[in-house]
Structures are given as structure tokens and as C-alpha cells.
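Q: got a structure for you, letters missing:
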């Protein structure tokens, strides 16, 4: 797992998507996460530090992900997505979690 801080712009509160689902090489299951910290160039998911999925993600990885639309429940779009940053959140509300930055490419 490679950790780098890559956020460079302010975050926005709204998004076309509500959640994302994906799997990675070596995982036997799909993982679904609510999207957080949306910006014009990307968004984040919040992953518990003990989650197995962290062992299968690195900055720069490109994965096919399924995004669920915020204003159309049950509707999804598949998008090629790059992992932009993996940042440990040590304080506050999300202590014990990692923010995984995503960017649709």
C-alpha cells in the first residue's frame, strides 16, 4: 500500500453519485462504499483501517467501478477509476479510517 496526500482543491458537497462498488485483484467479494468529500476532480471513500480491501489498493491503480446515481436509486454507471491518494485519518469523526481518493478517468 502506497500512501500519498494528493488533495489540491476545495471539496464540494454535491455529486452525481451516491456510492461506489468494486472489487480488486485478489479479493473474493465486492465492496460498496458511500462517496465523501466530492470535488470537481474527484471524490473519496472511507475505509476502516482493518479492512482487507486496503491490502489490495495502491495510489495509481486503475479499477473498473460501479457508481450508483444519487438522484436515481438503483441506477448505476460503470466508470474506469484511478486511486489518487490513500490518506490515514488519525483524528476526529473518522479516526481509524483511511480516505481513498478516486478520480474517474
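A: Sure thing, it's come through. Treat the numbers as computed from the prediction; the structure is a model and nothing was measured. Numbering: from 1, shown residues only.
Q: contacts and neighbour counts: CA atoms only from here.
A: OK.
Q: what comes up buried for stretch 64-84?
A: The neighbour-count check on stretch 64-84 (16 or more other CA atoms under 10 Å) flags 65-69, 76, 81-84 as buried.
Q: one more structure, for comparison:
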């Protein structure tokens, strides 16, 4: 059973990732909080989003792998694009050696698309 799960994770990691455009970010808030968190989008696939958070960010005290919540993906360009998703935190990890020093990579698995309010 464990091997099957590892195989699934390897399949997800090998998906073609698209680098995020300048200004693309992911925003979210937690129930009962007035604080809106916004993080730069690092990359994305059709099944997930990768965001960057500073290693000293307080958000790391409030999130954990397996947590499910809603996010808004903001993409700026000729016109602002907003998309809402229900996501699950798949991993919180160090970036590749030499890339994004002082940051953590947070991998979000897209569970479903939601209506933008």
C-alpha cells in the first residue's frame, strides 16, 4: 500500500510544471481570521500550485500537510484574472539547492474549482 502512494507522489512530481508569470500570486484566509495571506506563485500544473513562503513567515506556524482550504489564484497581465480553488497542502519543503534561499516551497493539490465571489 505504501509503495502505491509513493508511486502516485512520483507521478505528480513528474508532471510538466509551468513557471508562474510575473505578478501571479495565491491568496487565502482562514475561518475566523481577518488576515489575508498572499504568496508568490512559483509554478503550477493542471493538478496543483507551488507557492513560496519565507522561512520566518508566521503562516508556517498555522499550516500543515493535509490541511484543506480555499485559495484565490491572481494572475495579472492585460487584465486581472481571478480563479478560486479548494486545495490540500501536499508538502512543505525546502527548495532545490541554491534556488529561493530563505524560503519554503508549499505544494498545493487542487481538489476542485470554486466560484469566484
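A: Now that the structure is in, tell me what you want to look at. Since we're looking at a predicted model, the values are computed, not measured.
Q: superposed, how do the two chains score by TM?
A: Once the chains are overlaid, their TM-score stands at 0.75 when taken by TM-score structural alignment, normalised by the length of structure 1; 99 aligned residues with a CA RMSD of 2.7 Å.
Q: hang on, the earlier thing: ok, so of the buried residues of stretch 64-84 of structure 1, who is nearest residue 42 of structure 1?
A: The nearest member of the buried residues of stretch 64-84 of structure 1 to residue 42 of structure 1, counting by CA to CA, is residue 84 at 8.4 Å.
Q: distance of the counterpart of that closest one in structure 2 from residue 31 of structure 2?
A: Under the alignment defined by TM-score structural alignment, residue 84 of structure 1 is paired with residue 90 of structure 2. Applying CA to CA, to the nearest Å, the value for residue 90 of structure 2 to residue 31 of structure 2 is 20 Å.
Q: now, which of the buried residues of stretch 64-84 of structure 1 lie within helices?
A: Cross-referencing the buried residues of stretch 64-84 of structure 1 against helices under DSSP state H gives no overlap.
Q: let me know the closest of those residues to residue 40 of structure 1.
A: Each of the buried residues of stretch 64-84 of structure 1 was checked against residue 40 of structure 1 using CA to CA; the closest is residue 84, at 13.7 Å.
Q: still on that earlier bit, now the buried residues of stretch 64-84 of structure 1 as CSV including distance to residue 97 of structure 1?
A: What follows is the buried residues of stretch 64-84 of structure 1, written out as CSV (distance: CA to CA, whole Å):
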residue, distance to residue 97 of structure 1
65, 21
66, 22
67, 21
68, 22
69, 24
76, 26
81, 21
82, 20
83, 16
84, 16
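Q: so for structure 1, the centremost residue is which one?
A: residue 45 (3.5 Å; CA atoms, centre = their mean).
Q: is that residue in a helix, a strand, or coil?
A: strand (DSSP: H, G, I helix; E, B strand; the rest coil).
Q: which residues sit in contact with residue 66 of structure 2?
A: 88-90 (CA atoms under 8 Å, 6 or more residues apart in numbering).
Q: residue in structure 1 matching it?
A: Checking TM-score structural alignment: residue 66 of structure 2 goes with residue 60.
Q: before we move on, what about residue 50 of structure 2?
A: Taking TM-score structural alignment as the criterion, the aligned counterpart of residue 50 of structure 2 in structure 1 is residue 44.
Q: shouldn't its match be in contact with residue 99?
A: Yes - taking contact to mean CA atoms under 8 Å, the distance of 5.9 Å between residue 44 of structure 1 and residue 99 places them in contact.
Q: which one's more surrounded, the two?
A: Between residue 44 of structure 1 and residue 99, residue 44 has the larger neighbour count (other CA atoms under 10 Å), namely 24 against 21.
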